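*Asks:* Following is a predicted model, sequence given first.
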Amino acid sequence: MVRPSVSPWGAPVLLVKKKDGGARLCVDNRQLNKLTIKNKYPLLRIDDLMDQLRGASVFSKIDLRSGYHQIRVKESDIPKTAFRTRYGHYEYVVMPFSVTNAPAVFMNYMNKIFRSFLDRFVVVFIDDILVYSRSLEDHHEHLRLVLEVLRERQLYAKLSKCKFWLSEVKFLGHVISAEGIAVDPAKVEVVSQWERPRTATEIRSFVGLAGYY
């Protein structure tokens, strides 16, 4: 994933605690991102994704393990990903989470490999894959096709986060079933319990969350 580096680049790092108690290494690539030409590949609107799911009754959700890290970085660009630590200078050979174009690059790749399945039985949003079907028989075949693509492309899922053969699924802040699509009650609770915003940053955070729905 990383290797020792002699690059003139060198971003600072910090450790952020994860929900499972572990720690994530976060590289502060703000300076690199300022110099990067932004990839304009569009991220799909959530309501457009949800429209595809009407009428489906069986679902499987696949979460890729550290999805961005499964994409290799072009050799000539690797030095730009360098970061410095107390133990030395290192650089990524896979795509880091902190570079500005990572979501667009990954979304483009996922849409490309699943293109023939999109709008039929697959919804992809970054590294979340939702397989949906109208019947158990259809779902068996749809799931087989999706897993076959992942195997061919050597993309690995995190089994603990995957869920299969569901009649109801939580996906992108919504609860989806044969009965329809609703906002996840847990997200509604977050909004209802939100403390009164007191700064411009807090207001933007609240408006962003509320506007999502």
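*Replies:* In hand now; what should we look at?

*Asks:* From here on, just use CA atoms for contacts and neighbour counts.
*Replies:* OK.

*Asks:* tell me which residues in the longest helix belonging to the chain are buried?
*Replies:* For the chain, the longest helix by residue count, based on DSSP state H, is helix 136-153. By neighbour count on 16 or more other CA atoms under 10 Å, the buried set for helix 136-153 is 139, 142-143, 146.

*Asks:* dropping in the other structure now:
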Amino acid sequence: MEAEGREEADDENQKVPPRQLTTAELSDALQTIEQWLQWFEDNDCNAESSRIAKRGIIERVDASEWISPIVVVQKKSGGIRLCDDLREPNKAVIADSFPLPHIDDVLLRFQGASLFCTLDLKATYHQLGLHEDSRDLTTFITHDGLLHFRRVPYGLCSAASAFQGIMTEILQGLWGIVCYLDDIVVFGQSVDEHDRNLDAVLRRLQDYDVTLNKSVGQ
């Protein structure tokens, strides 16, 4: 399977349905056209915005009822990540309730295993499309105008539970694995069992066009 992933999002051929947000009624639309534009005075921000636009993660829009500032996050691996400051839009989103794995359950499943490896999913939430009816909520402002996300953005209140639910559905029926958001631990009691489980996971991820980072810890 492709470790680095596709350079452009292909919504028409995406095998996982795009995520649609459920929103509550608000009395007033949000128009936050103020401050924080200084983030885009940094050339790195402009370059990152162009990069993710080319990959189909964001797209330009002419107008929106929801306009949020942008937040720049420094990645541990270097570089930056552009995120919406979604504190106000999140108030209108009815969050998913799909649970994350509990540590006690995870440790119980590891009992008897002697071999482990970890698969790291690439770009996490950006692998999950955002329904076109929900994209307006993610609109943000830059010096070049308004853009919104076509993929699920970081900072969305329901992103983690929605992503966990999708990955649980994708990996359903496979043995010797634990998935916690963008980390998949594959384990087995023997080399043969571990390798069979790993092969099954890789095939399943490939079937759903889910991509991995290059590095694999073992």
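*Replies:* Nice, I can see it. Being a predicted model, the structure only gives us computed values, none of them experimental.

*Asks:* between the buried residues of helix 136-153 of the first structure, which is nearest Asp77 of the first structure?
*Replies:* Of all the buried residues of helix 136-153 of the first structure, Val146 has the smallest distance to Asp77 of the first structure: 30.9 Å, by CA to CA.

*Asks:* Per the alignment, name the residue of the second structure opposite that closest one.
*Replies:* Alignment note (TM-score structural alignment): Val146 of the first structure maps to Val201 of the second structure.

*Asks:* Tell me if I'm right that that match and Leu171 touch.
*Replies:* Yes: contact criterion CA atoms under 8 Å: Val201 of the second structure and Leu171 qualify, at 7.3 Å.

*Asks:* ok, back up a step: what about the longest helix of the first structure, how far off from the second structure?
*Replies:* Following superposition, helix 136-153 of the first structure is found to deviate from the second structure by 0.7 Å on average (mean CA distance after the TM-score superposition for the first structure).

*Asks:* moving C-terminal of that helix, what's the next helix or strand?
*Replies:* strand 163-166 (DSSP states H and E).

*Asks:* buried ones in that following strand?
*Replies:* Buried residues in strand 163-166 of the first structure (16+ other CA under 10 Å): Trp165.

*Asks:* List of residues touching that strand?
*Replies:* Outside strand 163-166 of the first structure, the residues that touch it by CA atoms under 8 Å, 6 or more residues apart in numbering are 58-62, 139.

*Asks:* let's see 7 Å
*Replies:* Here strand 163-166 of the first structure makes contact (CA atoms under 7 Å, 6 or more residues apart in numbering) with 58-62.

*Asks:* just stretch 109-124 of the second structure next, same as before
*Replies:* 182-190, 194, 211-213, 216-218.

*Asks:* out of the residues you listed, which are buried?
*Replies:* Members of those classed as buried by 16+ other CA under 10 Å are 182, 184-188, 194, 211-212.

*Asks:* helix, strand or coil for Phe97 of the first structure?
*Replies:* Assigned with DSSP: H, G, I helix; E, B strand; the rest coil, Phe97 of the first structure falls in the coil class.
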